[in-house]
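Chemist: Need coordinates for the below:
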Amino acid sequence: MTARSEYHQLYNLSAWRRRLRPQHLERQPLCQACLRRGLINDGSLTSAGVEQSNPRRRFLVVDHLIPHRGDRALFLDPSNLQTLCPDDHDQNKQRLETRGYSEERGDDGWPIDPQHPANQ
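Modeler: You can find the predicted model right below:
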């Protein structure tokens, strides 16, 4: 059994599906990563700011800032949540978690994350 399958049942909890997730999306209905880049994305755009052509990717993800890894208290902690578009969740955030730094670039093209090797 993979680690994900060990804790995936948390996403079926009524507290998550009927309360925490919908309440979070009501309070934070836009992708936070896109907002930091100056884009207003309600799930209808890609992280690059163009219309999302795949209708199956037109939604928002309630993401855990700190990966919960099955910790129920951390999973249900509303202060540990952020809203992301699928691109930012599935690509950019996972790269960040794997590498330990963001690839996000400033207007000058230089990495903005102080942890990026180019800034060391």
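
Chemist: Please make it C-alpha for all contacts and neighbour counts, starting now.
Modeler: Will do.

Chemist: Show me where this structure has its helices.
Modeler: Shown for the chain, the helices assigned by DSSP state H span residues 3-7, 14, 21-27, 32-36, 72-75, 86-87, 94-99.

Chemist: residues making contact with the fourth one?
Modeler: Going back to what we said before, that points to helix 32-36. Contacts of helix 32-36 with the rest of the structure, by Cα atoms under 8 Å, 6 or more residues apart in numbering, involve Ile40, Asn41, Ser47, Gln82, Thr83, Leu84, Cys85, Asp88.

Chemist: With the first one instead?
Modeler: Among residues not part of helix 3-7, those counted as contacts by Cα under 8 Å, 6+ apart are Arg69, Gly70.

Chemist: now do the longest one
Modeler: Helix 21-27 is contacted from outside by Val62, Pro78, Leu81, Thr83, using Cα under 8 Å, 6+ apart.

Chemist: Export the residues you listed as JSON lines, with columns for distance to Arg17 and neighbour count.
Modeler: Formatted as JSON lines, the entries for the contacts of helix 21-27 read as follows, by distance: Cα to Cα, whole Å; neighbours: other Cα atoms under 10 Å:
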{"residue": "Val62", "distance to Arg17": "11", "neighbour count": "21"}
{"residue": "Pro78", "distance to Arg17": "13", "neighbour count": "14"}
{"residue": "Leu81", "distance to Arg17": "14", "neighbour count": "22"}
{"residue": "Thr83", "distance to Arg17": "15", "neighbour count": "26"}
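
Chemist: Another for comparison:
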Amino acid sequence: MSQDPRPWRRLYKTAAWKRLAAAQKAAEPLCRTCLSLGRANDGSLTGSGERQGNPRRRYLVADHIIPHRGDAKLFHDPGNLQTLCPDHHDRDKQIEETRGYSERRGEDGWPIDPRHPANR
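Modeler: You can find the predicted model right below:
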């Protein structure tokens, strides 16, 4: 059995994290990305605004804006949290963290992230 390359994952099981995540979702009960797109999503919609058909994906996530990578201070910083729906957390945010830029597009279809290769 190999070791987990992300030993900090244990932090998500702590009571302190559960309290912090619950407080974040109570303070910001809608997906921040959906709101920026003009949709009020309390977890009942997909990232594209359709009704969430999968009951197992009807929830919200307390997401770290700046990836903590095991830094306990950054992990527990309430100012480093935002609320996201599963699509924006599991798909878009993960892609952004992996690639280093967002794929979000403006109304004209052009990438809005200045870090996107098309904007360099």
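
Chemist: what's the TM-score here?
Modeler: Once the chains are overlaid, their TM-score stands at 0.94 when taken by TM-score structural alignment, normalised by the length of the first structure; 118 aligned residues with a Cα RMSD of 0.9 Å.

Chemist: could the helices of the first structure be laid out in CSV, adding mean neighbour count and distance to Gln52 of the first structure?
Modeler: Putting those into CSV (neighbours: other Cα atoms under 10 Å; distance: least, Cα to Cα, whole Å) gives the following:
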stretch, mean neighbour count, distance to Gln52 of the first structure
helix 3-7, 11, 27
helix 14, 11, 30
helix 21-27, 14, 19
helix 32-36, 17, 14
helix 72-75, 15, 29
helix 86-87, 22, 10
helix 94-99, 13, 20
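
Chemist: Go through these and name the closest to Pro55 of the first structure.
Modeler: Pro55 of the first structure lies closest, by Cα to Cα, to one member of those: helix 86-87, at 11.6 Å.

Chemist: Mean per-residue distance, the closest one versus the second structure.
Modeler: Plainly put, helix 86-87 of the first structure ends up 0.4 Å away from its match in the second structure on average once the two are laid over each other (mean Cα distance after the TM-score superposition for the first structure).

Chemist: In the second structure, point out the residues matching that helix.
Modeler: Under TM-score structural alignment, the match for helix 86-87 of the first structure in the second structure covers residues 86-87.

Chemist: What lies in contact with the matching stretch?
Modeler: Gly43, Thr46, Gly47, Arg57, Arg58, Tyr59, Leu60, Val61.

Chemist: if you set the cut-off to 6 Å instead, what comes out?
Modeler: Gly47 (Cα atoms under 6 Å, 6 or more residues apart in numbering).

Chemist: In JSON lines: the contacts of helix 32-36 of the first structure, plus distance to Pro117 of the first structure.
Modeler: Compiled in JSON lines, these are given as follows (distance: Cα to Cα, whole Å):
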{"residue": "Ile40", "distance to Pro117 of the first structure": "30"}
{"residue": "Asn41", "distance to Pro117 of the first structure": "29"}
{"residue": "Ser47", "distance to Pro117 of the first structure": "23"}
{"residue": "Gln82", "distance to Pro117 of the first structure": "26"}
{"residue": "Thr83", "distance to Pro117 of the first structure": "27"}
{"residue": "Leu84", "distance to Pro117 of the first structure": "25"}
{"residue": "Cys85", "distance to Pro117 of the first structure": "26"}
{"residue": "Asp88", "distance to Pro117 of the first structure": "21"}
